[in-house]
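Undergrad: Quick check, what structure comes out for this input:
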Amino acid sequence: MAYVIAEPCIDVKDKACVDECPVDCIYEGPRTLYINPNECVDCGACEPVCPVEAIFYEDDLPQDWTWYQQVAEDMFEREGNPGGAQDHPLAQDDPKIEAMPPMNEELRKNLGRS
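TA: The predicted structure is shown next:
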């Protein structure tokens, strides 16, 4: 089991979760963050600090967002397990994320990001 980052993170990427993750398993792509399900230890430290409520335990993902779990699995099937997000930013997002229109403008404004 692992935690999953869903739609509210797209084009926001607050990164408070990155600072809280004790195993450095939250990777940054160009438009969103991804939790490597193979490195996540299910501690839950990331979930309460996310200001946009984008992080869910995989069993608790809203029905409309369950596909984000597959996106994360696919991403790290392609990328492998780099062994630490700090030194391994992702060069591209998953194709499903890349294909999405710009999102979460209101969330960015509320967090002081334009």
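Undergrad: all contacts plus neighbour counts: C-alpha atoms, from now on.
TA: Will do.
Undergrad: This protein: helices as residue ranges?
TA: 16-20, 67-79, 95-98, 105-110 (DSSP state H).
Undergrad: I'd like to know which of the ones you listed is closest to residue 41.
TA: helix 16-20 (12.8 Å; Cα to Cα).
Undergrad: to compare against the first, here's another:
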Amino acid sequence: MTYVVTEQCIKCKYTDCVEVCPVDCFHEGPNFLVIDPEECIDCAVCEPECPVNAIFSDDDLPQDQEIFLEINARLSEQWPVITEIKPPPEDADNWRDVEGKRQHLEE
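TA: Model (predicted):
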């Protein structure tokens, strides 16, 4: 099992989850975070820290978010590790309740 960052993180990119991760499995892209499935130890401490509820275990992943298993795996190989909390984008609160953000993902 692994944890997966889903669509709700796009353009929000709150990093509360990063700060609690004991194995540094988060990677940062321009407007999204991903979890490296090879590094994740399934501890679940990140899930409740996400203020937009964008993190799920792969067992509980909503069906319409299953594409993010592949996205997290692929982008975690390309993007740098993030280990410290950072301020979110200035317009993050404007995006927090927006649905259907997949087309805004910057790879």
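Undergrad: picking up where we left off before, can I get the helices of the first structure in TSV with mean neighbour count?
TA: Listed next are the helices of the first structure as TSV, based on neighbours: other Cα atoms under 10 Å:
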stretch	mean neighbour count
helix 16-20	18
helix 67-79	17
helix 95-98	13
helix 105-110	14
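Undergrad: Could you work out which of the ones you listed reaches nearest to residue 34 of the first structure?
TA: Nearest of the helices of the first structure to residue 34 of the first structure, taken as Cα to Cα: helix 67-79 at 6.1 Å.
Undergrad: related to what we said a few turns ago, in a markdown table, list the helices of the first structure along with distance to residue 57 of the first structure.
TA: As requested, these are exported to a markdown table (distance: least, Cα to Cα, whole Å):
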| stretch | distance to residue 57 of the first structure |
| --- | --- |
| helix 16-20 | 14 |
| helix 67-79 | 10 |
| helix 95-98 | 20 |
| helix 105-110 | 21 |
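Undergrad: Out of the ones you listed, which is closest to residue 39 of the first structure?
TA: With Cα to Cα, the closest approach to residue 39 of the first structure among these belongs to helix 67-79: 10.0 Å.
Undergrad: which residues in the first structure form strands?
TA: 3-5, 26-28, 33-35, 55-57 (DSSP state E).
Undergrad: right, so of those strands, which gets closest to residue 69 of the first structure?
TA: Per Cα to Cα, nearest to residue 69 of the first structure of the strands of the first structure: strand 3-5, 5.9 Å.
Undergrad: Please work out which residues outside that closest one touch it.
TA: With contact meaning Cα atoms under 8 Å, 6 or more residues apart in numbering, strand 3-5 of the first structure is reached by 33-35, 37, 40, 42, 44, 54-58, 61, 68-69, 72.
Undergrad: how near is residue 64 of the first structure to residue 51 of the first structure?
TA: Here the criterion is Cα to Cα, to the nearest Å. By it, residue 64 of the first structure lies 20 Å from residue 51 of the first structure.
Undergrad: Kindly report the same for residue 35 of the first structure.
TA: Residue 35 of the first structure sits 16 Å away from residue 51 of the first structure, going by Cα to Cα.
Undergrad: So these two - more neighbours on which side?
TA: residue 35 (27 against 17; other Cα atoms under 10 Å).
Undergrad: Contact partners for the closest residue to the more buried one other than its chain neighbours?
TA: Distances taken as Cα to Cα, 6 or more residues apart in numbering put residue 26 closest to residue 35 of the first structure, at 4.4 Å, once the chain neighbours are dropped. Counting by Cα under 8 Å, 6+ apart, residue 26 of the first structure makes contact with 17-18, 33-36, 85.
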